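Asker: Build the 3D model from these lines:
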Amino acid sequence: MLNEHLNKPLYVQIQEYIAELILTGKIPPETKLPSEREFSQELGVSRMTVRRSITELVNEGILERRHGSGTYVAKPRVTYNVRELINYLQAMHTRAIAATSQLLEFGQIPASRRLAERLEVELGDALYRVAILRLANRVPCVVERVFFPCARLPQIEEYDLEKTNIYDLLTEGYKIQFSHIQQSFEAVAANEPIAEQLRVPDGFPLLMVSRVIYQTSDCKPVEFAQDFLRSDYARISSEIDWQGDQEFERLYF
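Answerer: Predicted structure coming up:
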């Protein structure tokens, strides 16, 4: 488990060990952490070393200390405004959550009938397919599956998609102005690949956000995305400006 011969301090190894217990769900969110003494006996290290590891995880926001109660696994649940769903990294940074990304997949595919309809391209046209995992405080929270028409976003492979969020890629990399965005929300169960990527059981409840982004220049779609959010780590909020009774009647009756 711990290796004194590794070129890595013991407290860092313990820190990674505890983080792995959390990421794999062995210590779920809001669960009280075993005591320093228990970890010390289990791992054969001093309590001072364990304390330093726990302090580092508290500083990262993975753990939280509750006065008079102990140390608990923090729950980095993010409440997204619907406008923030096109930029998860920015939403997390705004909330002081440590956000990281992993590029899961990148390549080109021919447009299927469904994708051709969504992106308003011809059947078989070349599309970029990108899958990115977003993590909040080391916890996998979102899988983004994104499709771009190759003809509208040429040479996208030149960008570091692991470090560049999609919103910045479109607006800064390609100088695209959005005319409008269509989004829909659906409750789905995690299939095996998504469950593995998010480290949840098969069938775990997820929120799927489907999105099409249209550019101003020709009102054509530049992105079709399906984002899979862990339901235990995400909420979505919306604020509606009240326009009066006539507007209410127009919308609902």
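Asker: When you work out contacts or count neighbours from here on, use the C-alpha atoms and nothing else.
Answerer: Fine.
Asker: And the nearest residue to residue 77 once chain neighbours are set aside, how close does it get to residue 51?
Answerer: Nearest non-adjacent residue to residue 77, counting by Cα to Cα, 6 or more residues apart in numbering: residue 233, 4.1 Å away. Computed as Cα to Cα, to the nearest Å, the residue 233 to residue 51 distance reads 27 Å.
Asker: One more, please, to line up against the first structure:
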Amino acid sequence: MPKVYNLLSLDIAEFLQQYIEEKKLMPGDKLPSERELAITLSVTRTTLRHGLEILVGKGIIYRVHGSGYYICKPKVNREFTHYCFPCQDSLLMEREYNVLPIEYIPTSLAQIAQNLFSPLTLSELRSISYVELVDDIPISLMYTFQDSESEHLLPDLPFSKTLPEDTYFTQTIRVFPESFGENESLIELLNLTADDSLLLISTFIHHAERIHALCLSICVGARVNLISDVKLP
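Answerer: The predicted structure follows:
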């Protein structure tokens, strides 16, 4: 259930944003302690925390337990329609982008791929798994699954720079269905905190009226701006 904040919390969040701008705080800089901020604003620490949580949710600050709140690096702009084709994303290519291969696959994602390509098993599919990093910060986990036919159509997936003729893709986006509270693999790979939220971006690649490949991305919402040029009628 989404959190509901009162007007005072929103005012505090706005004040803190102005404070960050006026003090010209840079990524990695630390905010004053909760006690100092509560005294400055003449509010309780509980009310102050609500304002801080708003900025955490916006990806402006992040919390280090036992230490305090720090300024985040700027969000990464990504083209939504090219999310699973990073080499086609002009916004992403402006940043320092790297990938690292991984072996971990969340149960829910393995099940999605298994259901989509049944009766083929996962072992019969070509799959690639890696963590995406921008400026050495993990922003998402990417997984691709392909049947044998699409290996010829898209041998470089997910780093294809173009799609073959008569090939197109569809996309969905939703909240990642698994809780990561006790999932040490997700927490470690994406360097997650309790304040983070995850999105699942799915790209289905079609050819000859059939889905031949699937790209799934677990994205850290507070670290990415999804830019779309899709115009609604």
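Asker: TM-score them against each other, please.
Answerer: The TM-score (TM-score structural alignment, normalised by the length of the second structure) is 0.55; 159 aligned residues with a Cα RMSD of 3.5 Å.
Asker: ok, back up a step: how near is the residue nearest to residue 77 of the first structure to residue 136 of the first structure?
Answerer: Counting by Cα to Cα, the gap from residue 233 of the first structure to residue 136 of the first structure is 9 Å.
Asker: Could you do residue 142 of the first structure as well?
Answerer: For residue 142 of the first structure relative to residue 136 of the first structure (Cα to Cα), the value is 9 Å.
Asker: Residue 214 of the second structure against residue 145, yeah?
Answerer: Yes. Applying Cα atoms under 8 Å, one finds residue 214 of the second structure in contact with residue 145, separated by 5.2 Å.
Asker: who touches both of the two?
Answerer: Residues touching both residue 214 of the second structure and residue 145 (Cα atoms under 8 Å, 6 or more residues apart in numbering) are residue 113.
Asker: the strands in the stretch 51-200 of the first structure, which residues?
Answerer: Taking DSSP state E, counting those that start in this stretch as the criterion, the stretch 51-200 of the first structure carries its strands at 63-66, 70-73, 78-81, 99-110, 126-136, 139-149, 178-189.
Asker: and among the ones you listed, the most buried is which?
Answerer: Greatest average neighbour count among the strands of the stretch 51-200 of the first structure goes to strand 139-149 (a mean of 23), per mean count of other Cα atoms under 10 Å.
Asker: Now find how far off-centre that one is within its chain.
Answerer: Centroid separation between strand 139-149 of the first structure and its chain, computed with Cα atoms, centre = their mean, to the nearest Å, is 8 Å.
Asker: superposed on the second structure, where does it end up, distance-wise?
Answerer: On superposition with the second structure, the average gap between strand 139-149 of the first structure and its aligned counterparts reaches 0.9 Å (mean Cα distance after the TM-score superposition for the first structure).
Asker: quick one: buried residues of stretch 105-124 of the first structure?
Answerer: Neighbour-count burial for stretch 105-124 of the first structure, counted by 16 or more other Cα atoms under 10 Å, picks out 110, 111, 112, 115, 116, 118, 119, 121.
Asker: Tell me which residues are up against it.
Answerer: In contact with stretch 105-124 of the first structure (Cα under 8 Å, 6+ apart) are residues 125-132, 148-149, 212, 220-224.
Asker: ok, the residues you listed vs residue 165 of the first structure, which is closest?
Answerer: Taking Cα to Cα as the measure, residue 165 of the first structure lies nearest residue 132 of the contacts of stretch 105-124 of the first structure, at 9.6 Å.
Asker: Which residue in the second structure aligns with that closest one?
Answerer: Taking TM-score structural alignment, residue 132 of the first structure has residue 130 as its aligned residue in the second structure.
Asker: quick one, what contacts its match?
Answerer: Neighbour list for residue 130 of the second structure: 99, 100, 101, 102, 103, 141, 142, 143 [criterion: Cα under 8 Å, 6+ apart].
Asker: Still touching in the first structure? Go through these.
Answerer: Conservation of these in the first structure, assessed by both residues aligned by TM-score structural alignment, their matches' Cα atoms under 8 Å: retained contacts are 99, 100, 101, 102, 103, 141, 142, 143.
Asker: doesn't residue 153 make contact with residue 147 of the second structure?
Answerer: No. Taking contacts as Cα under 8 Å, residue 147 of the second structure lies outside contact range of residue 153: 10.2 Å.
Asker: okay, the longest helix seen in the second structure sits on what stretch of the first structure?
Answerer: When the second structure is parsed with DSSP state H, its longest helix is helix 7-22. Under TM-score structural alignment, there is no match for helix 7-22 of the second structure anywhere in the first structure.
Asker: next SSE after that helix?
Answerer: helix 34-41 (DSSP states H and E).
Asker: counterpart of that next one in the first structure, which residues?
Answerer: Under TM-score structural alignment, there's no match for helix 34-41 of the second structure.
Asker: Give me the contacts around that helix.
Answerer: By Cα under 8 Å, 6+ apart, the list of residues contacting helix 34-41 of the second structure reads 12, 44, 45, 48, 49, 68.
Asker: Pull the distance from that helix to the chain's centre.
Answerer: Mean-position distance between helix 34-41 of the second structure and its chain equals 32 Å (Cα atoms, centre = their mean).
Asker: Stretch 142-160 of the first structure too?
Answerer: How far stretch 142-160 of the first structure lies from its chain's middle: 17 Å, per Cα atoms, centre = their mean.
Asker: try stretch 106-122 of the first structure
Answerer: With Cα atoms, centre = their mean as the basis, the mean position of stretch 106-122 of the first structure lies at 24 Å from the chain mean.
Asker: can you tell me the distance between the two ends of that stretch?
Answerer: Length of stretch 106-122 of the first structure, first residue to last, Cα to Cα: 21 Å.
Asker: Then stretch 180-199 of the second structure?
Answerer: For stretch 180-199 of the second structure, the end-to-end distance is 12 Å (Cα to Cα).
Asker: what do you get for stretch 130-146 of the first structure?
Answerer: 5 Å.
Asker: Please apply the same query to stretch 230-243 of the first structure.
Answerer: For stretch 230-243 of the first structure, the first-to-last residue distance is 34 Å (Cα to Cα).
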